[in-house]
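Asker: below is the structure, and that's it, no one-letter string:
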């Protein structure tokens, strides 16, 4: 008994594809009704135009404006813009000084303010640290919550360094917008007048935490993403209320004690003991300038006598607390070299070190110009690009119809399905991820036409090869698919890896090309598996294609099934040769061998080729006429001559 074969349900596969497309565009429809989604993808700067801002760096010492500091400033601005959700922004240097920031579309005022605001890092003392949620009207403010963990001191007399534990999460997060102005619960505005004439120190909470500051702290909601985008550092002489980038803690900070420009260097690495051995713990090493060393010595000396959380200092970048470490008991850092430790990963330690380095830029910026830029050139290029894509698509269709006749219509239908899915995915990404389609991205979509058509050609040619072997169309479709899908997956894998490498290593518009190339490669796999193969299985059952109509593209005569062909090893096979018959019979087994009927049925699974050929020969021998007698054996025949009345035979 033959083992059960897997049942193919092409209609069910097509149904799943249809549900996928419906879900994709259903999500977009819901977004257009309840959110900011649109039915068209957002366009990048080269296709839509936008706003261009030219910034000029300003420094106390003109020698501080170098190509390196300009490059670091560009990275700070790019980090701000990317965290605000704006994609395809162009941030470049102009000449030796200016920085040009071009934002696509109509950016929000908050995004523009992020660009205009100079990157500033500050060290402020922590006065209060609490839960990120706001306090309700009439409710008491929460008790300060200690966020730093207990630390272990570092015995390193050579560097006189100190270990500090991370109070806040050290992962990279979007820089945040200024904290909203509080709305006090009382009918009269809360007073912003200190209760003392002068502070005892920058950590004097009684002086700096006025009723207005307390009301602002109570009203602040750090879980709101709006308060996690930074940009406003606050008055350096007053208390400052802000969040950490993750929205897990909110703070009241004292006045600025050390400016970010006093940081000499910062780097991430492994903790090293006094004997020079590495412990495997991730740390960030920080070193100050001579002026910063004196300031940091004074800060660490004062913080030693304070309780949690006022024994901590906050590192503030663009108005957000990126780190709030505490000091080891009894540790005073007098040589300007500090070591920040905590629950770091390699990525988070590198991120903090970069932030400390970027924040040390001794630069501020003035806006030289701010203007709207058009996309006239980009629109013209887009029009020509679309024409080129249309020409390429028409050529693919013409080739498919010429080479595959009616079967080429399946190629056209598959391209249409791929285009619909690609359009829906790009539009969805524009809404949910802020993606913008650029001119290089359009080029990637055009290249994808050839990649997608190549997959269909591989599949169709495999089917034709199976038909030349004498199989029926339904058999050829399944056997051809088993052979073609490996080739298709290998080809698409190479394209996808190339797109990923190009995206990682490239910058600017080239990344747009790599993104769409990788996206369409994945969509090609989906279309071939969920549409092309199931549709081929369905049309193989029709009389037009299954019968090999001359216009179907699967005509046996056109494929050379009935003409001699080279079979390898010096053999030429034709339909009348024994080899051809043996191959055809290999798919069949005799029924009623020896009965003389010569009928046959499909071969039973599990038999070898030799067994099937032996059975076929037995069937042919059973149907063949007996051989003519010859030699002495012929004497055994009897004959009767009319009129003689006798019979002749062998004499014994």
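Answerer: Alright, I've got the coordinates. Note that the coordinates shown come from a computational prediction; the quantities given were computed from them, not determined experimentally.
Asker: CA only for contacts and neighbour counts going forward, please
Answerer: Will do.
Asker: in contact with residue 580: list those residues for me.
Answerer: Counting by C-alpha atoms under 8 Å, 6 or more residues apart in numbering, residue 580 makes contact with 573-574.
Asker: that should have said residue 224, apologies.
Answerer: Residue 224 makes contact with residue 247 under the criterion C-alpha under 8 Å, 6+ apart.
Asker: how about stretch 27-47: buried residues?
Answerer: Neighbour counts over stretch 27-47 (16 or more other C-alpha atoms under 10 Å) mark 28, 31, 37-39, 41-47 as buried.
Asker: do the same with stretch 437-451
Answerer: For stretch 437-451, a neighbour-count test (16+ other C-alpha under 10 Å) marks 437-449, 451 as buried.
Asker: from those residues, which is closest to residue 490?
Answerer: Checking those against residue 490 by C-alpha to C-alpha gives residue 451 as the nearest, at 12.4 Å.
Asker: show me how far the helix or strand encompassing that closest one is from its chain's centre.
Answerer: Secondary structure assignment for residue 451, by DSSP states H and E: helix 439-468. Distance, stretch centre to chain centre, for helix 439-468: 23 Å (C-alpha atoms, centre = their mean, to the nearest Å).
Asker: alright, now check it against this:
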């Protein structure tokens, strides 16, 4: 058995193993009742639930709802829906309303999550840590009550995005003496730490609970005290998994008068915080713009400017005065929106006057995004459900049936063309298309189970388009094989040489299709993303089928008598290929004549049209020069005589006689 044959059989075994793995996984899901043998359908094919939300301002609110506020609400709802695992949802604005269309029949928890209003809270940071959950809370990570400067430095080693004054975000405002303290000194840290007794860093949660049997009291206990880290809060902190996307949107905001834990969307850290000290009602507005130095020079970065109302300014003054004297991370306050810490800037000095700015080497887009989030959270707006009803499919089974019929017609045309052009070789084409279809169906059904993917009509269109892409790969390969046969190679040799050339072309073509699909998926929304997804998926499967089925099958059938000897119905008959006119490039057309007769014709014929047919201009001139060189020799008598002598021999004889 040759090396090529062994490689072909291994490739077919790999393909069989992949298909077996896909459908074995589906079989397990069907057996356990977790999924079915059919993929889930999107809103346009299966219907779903439509929820119309109307934003309502609280009584006495003077702000107006702008389009940017609605866009921010749509973005928050979209993150909630994505985190819940619902795919192919449509979230749009119609006038001042927000329309949320969820495919299938979502549960009531998902509906309540969509209608939940986003809230903004300002909480003091007590502790930060790794995003992964911990299995034990035997060692409480709080700093010592008598922490020294060394302990403070150790605590501040936690990677936080707003600690450094030069690179991390800091809250900067006008202080009473117009100066800003860049950092907390050791003496200030010690004084602050000794003012409020806190548990030791090595203290267990039980010890902490014993020290605070009665628990903290809102309005009396210092909001930055570790007493707010009760047993329940510590348990929530240990269990919180900030590597899970579901914990980044739509979470409960907790009791505003108790401790709280949440994930940071900017730094992916885990935060433990005290009670709410300010809310969105205290923030008047938030804007973004270029950052300036104290001398009025541009820094090249951007900042977010906060403006508080009178009541908020007074609260913010008290908060910054207290936490600016604490060690890191307790000198930070967390801005919590929709259950996620969107920013946790540190405070280096007391900020009065009701105006502050958040800096931290923001780009323009980052600053605008944070400002929009804060502005939206400051808006006294709630979302009321105006309509919540089950809706029928916008297109339905009839349109799906028409789409499938269109795909079947396209597939039939490809088969007819293959039979007409390649005869029995069309069996390889049909087998490749069938395997590509089986693989694609299995993958889409598997994704419907694992990722809750839903097939839309746009996705069906992507599957139909993929038929042409897949067939194009086969045509490129087959035509390369026929080119090699026209050159006089045997079929096994032609298959090997054609694959080396066709493989590059197929990979380049599929790479462009895949790049286009990825770009379209990233830039588009809604149903267009479904088209891009199926197009990219089928492109990858096309490469898989060509590599693991089409080429290996061609290697194997090249060894058979029917195809190897070029049967008339094999599609690889050299005599049929030789009679075809083939474009060779640079204006040259090959008529199918063999190479040896043509070479003889080039050397012997001078002006015969048949001799120069299919030659380039350069080849014609070369043939003419050869003919011109041969002419003097014929005139000089360099032609062989019937008896084997030459005129030159006779001339030499006469000379000797003379």
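Answerer: Great, that's in hand. This one's a predicted model, so the numbers in the text were calculated from it and none came from an experiment.
Asker: hang on, the earlier thing: what does the helix holding residue 451 of structure 1 correspond to over in structure 2?
Answerer: Under TM-score structural alignment, the match for helix 439-468 of structure 1 in structure 2 covers residues 457-486.
Asker: compared with structure 1, how much does the matching stretch deviate?
Answerer: Compared with structure 1 after the fit, stretch 457-486 of structure 2 shows a mean deviation of 1.1 Å (mean C-alpha distance after the TM-score superposition for structure 1).
Asker: tally of neighbours for residue 244 of structure 1?
Answerer: 32 (other C-alpha atoms under 10 Å).
Asker: looking at structure 2, name the residue matched to it.
Answerer: Residue 244 of structure 1 maps onto residue 263 in structure 2, by TM-score structural alignment.
Asker: isn't its match right next to residue 341, touching?
Answerer: Yes - Residue 263 of structure 2 lies in contact with residue 341 (C-alpha atoms under 8 Å); the separation is 5.9 Å.
Asker: give me the common contacts of these two.
Answerer: residue 271.
Asker: for the host helix or strand of residue 589 of structure 2, buried residues please.
Answerer: With elements taken from DSSP H and E, the one containing residue 589 of structure 2 is strand 588-590. Under the neighbour-count criterion of 16+ other C-alpha under 10 Å, strand 588-590 of structure 2 has residue 590 buried.
Asker: next SSE downstream of that strand?
Answerer: Immediately after strand 588-590 of structure 2, counting by DSSP H and E, sits helix 595-604.
Asker: with adjacent residues omitted, what lies nearest to residue 534 of structure 1?
Answerer: Using C-alpha to C-alpha, 6 or more residues apart in numbering and skipping the chain neighbours, the partner closest in space to residue 534 of structure 1 is residue 10 (4.4 Å).
Asker: you'd agree that neighbour is up against residue 529?
Answerer: No - counting by C-alpha under 8 Å, residue 10 of structure 1 does not reach residue 529; the two are 10.2 Å apart.
Asker: make sure residue 57 of structure 1 is indeed in a helix.
Answerer: No - using DSSP: H, G, I helix; E, B strand; the rest coil, the assignment for residue 57 of structure 1 is strand, not a helix.
Asker: show me what it lines up with in structure 2.
Answerer: By TM-score structural alignment, residue 57 of structure 1 lines up with residue 55 in structure 2.
Asker: how about the contacts made by that match?
Answerer: Applying C-alpha under 8 Å, 6+ apart, we find residue 55 of structure 2 in contact with 96-97, 381-384.
Asker: ok, now with 10 Å
Answerer: 65, 69-70, 73, 96-98, 117, 380-386 (C-alpha atoms under 10 Å, 6 or more residues apart in numbering).
Asker: and the residue nearest to residue 534 of structure 1, how far is that from residue 407 of structure 1?
Answerer: 17 Å (C-alpha to C-alpha, to the nearest Å).
Asker: so these two - more neighbours on which side?
Answerer: Neighbour count, other C-alpha under 10 Å: between residue 10 of structure 1 and residue 407, residue 407 has more, with 20 against 17.
Asker: three-state assignment of the more buried one?
Answerer: Once three-state DSSP is applied, residue 407 of structure 1 turns out helix.
Asker: just give me the match in structure 2 for it.
Answerer: Matched by TM-score structural alignment, residue 407 of structure 1 corresponds to residue 425 in structure 2.
Asker: aligned counterpart of residue 544 of structure 1 in structure 2, please.
Answerer: Using TM-score structural alignment, residue 544 of structure 1 lines up with residue 562 in structure 2.
Asker: so that match is in which element?
Answerer: helix 561-564.
Asker: good, we can wrap up now.
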